[in-house]
Structure formats: C-alpha cells, structure tokens
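In: Build me a structure from this.
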Amino acid sequence: MPRWLVWSPVWGLLGLTAVLGWREGRAFVTMTEGDVIAAYAQRYVAQAGPGARPSDCTAEPGGAAWLVIRCGRGPVMEYHVSRFGWLKRITGPAGRDILEGPKT
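Out: Predicted coordinates for the structure are as follows:
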C-alpha cells in the first residue's frame, strides 16, 4: 500500500479542522454587540408571544457576562451573554433564574 494512501485520512482531518477553525474564528471576529442584541431580542419576541416587540430590549455591559440584555415592559427578562454569543443565564421576573448555562 502506498505511503500517501496511509496518511491521506490524517491530512483530510487536518484540512477539515483548518476549515472549521477558520469559519468559527471568522464568525467570532465579525460578531458585534448589535448582532447579539438583535438575536436575543428575536428570541424574546418568540418566547413572550403577542405584544412583545424587539424594541422592548436594551443592553448594557455585564460584570460576569459580556452583555446583559433586558427585555420586557412589565416583568423583565434578563439574558446574560458571553463574548462568544452563548447564553450564560436567563433571569426572569423577580430575579428568579430560569436557565443557567455552563460555567466558563
């Protein structure tokens, strides 16, 4: 069996890893605060139902999170988001944790 044929799966995996790493890195570098706020505002509208609007959401820098996005006119939902755009925690009305993501 030729040597190049033996090593071809290794080179194929290395190439696939390079392409996937480039894609994820590019998505991370080009992600802005506005993109994240718009995505979580749409999530809020889908969760809250009729009467909810994306304009109900505001954001500010967080302490342990990159952004804290607050949505709602009455009871407020807070989305704590990491720099990668991942949801760390959702806090519902009365400061109750609804979902907590992985500790990073």
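In: going forward, measure contacts and count neighbours with C-alpha atoms only.
Out: OK.
In: list the buried ones in stretch 72-86?
Out: Neighbour counts over stretch 72-86 (16 or more other C-alpha atoms under 10 Å) mark 72, 76-82, 85 as buried.
In: can you map out the helices along this protein?
Out: 3-30, 33-48 (DSSP state H).
In: Setting the sequence-adjacent residues aside, check what's closest to Val36.
Out: Counting by C-alpha to C-alpha, 6 or more residues apart in numbering, the nearest residue to Val36 once its immediate chain neighbours are dropped is Gly85, at 6.4 Å.
In: another one to check against the first:
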Amino acid sequence: MRVIYWGPFVLLTLVLAGIGFRYGVMRQGITETDVITLYAQRYLADHAASGLEGVPRTTDCSARPGNGPWTWLVVTCGVADEHDAALFRYEVNWLGGLIRHSGPTPRLPGAPKT
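Out: Below is the predicted model of the structure:
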C-alpha cells in the first residue's frame, strides 16, 4: 500500500492522542475540594446578585456525587427552608465545568423611586 493513504489516519490518531493527553493533565490536578470551594465562591456572588436576604457563607455549601454519566458533583448551597426556594444547585462535570445551574433568578433593578 501507499504511504499517502495512511497519512490522514496517522495524523488523526496523533491529534486525538494529544487531546486525550491534554484533558488527562487538566483532570489530574482537580480535586473535589477545589470544585466545592470554587462553586462556594460563585454562590456568594449569585446570592448577592439575586437580592435575597441573609448573609451567605461558604459553609452553606455541600456536595454529593452526580446522577448522570456526565455529572461528577452536584454542589448545593444555601439554607434549606420548607420550599427550597433559596437553594442554589451547580452540576459540575469531570473537568470542573458547569453543566447546569438552578436557583433563584437575579432580581432586576427596579425603577428609581423619587
């Protein structure tokens, strides 16, 4: 066989190996504690933007394993009440990226009162 026919196959194999190596190196340094801390900091910002009452703390957050094949952790932040209206949930993938976020929506600034 001719070498030119195998060139694209070899090139594609090398590119996929490089991508796999890159993601492996990225995943190696991420711990559950890092992810929980990152999303606890995001919770503080989201809580402030939503205009909810109370003082948020990073200790309001906890994590559990994810349900789906792509979800690594589900970080839940907030003080649970009878309606769970003030809970923020962050679903995180294996690389620490946000898959889905749920929680109170940010309040839009109202009209100025004079």
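In: Can you tell me which of the helices of the first structure is packed in deepest?
Out: Most buried of these, by mean neighbour count (mean count of other C-alpha atoms under 10 Å): helix 33-48, with a mean of 16.
In: Quick check: it compared with the second structure, mean distance?
Out: Taking mean C-alpha distance after the TM-score superposition for the first structure, the mean distance separating helix 33-48 of the first structure from the aligned residues in the second structure is 0.5 Å.
In: Find the helix or strand that Leu16 of the second structure is a member of.
Out: Using DSSP states H and E, Leu16 of the second structure maps to helix 3-28.
In: gap between Thr31 of the second structure and Phe88 of the second structure?
Out: In this view, Thr31 of the second structure and Phe88 of the second structure are 21 Å apart by C-alpha to C-alpha, to the nearest Å.
In: Tell me which residue of the first structure lines up with Arg57 of the second structure.
Out: Counting by TM-score structural alignment, Arg57 of the second structure lines up with Arg53 in the first structure.
In: so its match sits right up against Arg43, yeah?
Out: No. The pair Arg53 of the first structure and Arg43 does not pass the contact test of C-alpha atoms under 8 Å, sitting 10.4 Å apart.
In: okay if I get the helices of the first structure as a markdown table plus distance to Gly62 of the first structure?
Out: Listed next are those as a markdown table, based on distance: least, C-alpha to C-alpha, whole Å:
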| stretch | distance to Gly62 of the first structure |
| --- | --- |
| helix 3-30 | 19 |
| helix 33-48 | 12 |
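In: Of those helices, which is nearest Ile98 of the first structure?
Out: Among these, helix 33-48 comes nearest to Ile98 of the first structure, with 12.6 Å by C-alpha to C-alpha.
In: How far off centre is the closest one?
Out: On the basis of C-alpha atoms, centre = their mean, to the nearest Å, helix 33-48 of the first structure sits 10 Å off its chain's mean C-alpha point.
In: Can you find the partner of Thr32 of the first structure in the second structure?
Out: For Thr32 of the first structure, the aligned residue in the second structure is Thr31 (criterion: TM-score structural alignment).
In: burial of that match, as a residue count?
Out: Residues near Thr31 of the second structure, counting by other C-alpha atoms under 10 Å, number 12.
In: got the end-to-end distance for stretch 44-63 of the second structure?
Out: One end of stretch 44-63 of the second structure to the other measures 16 Å (C-alpha to C-alpha).
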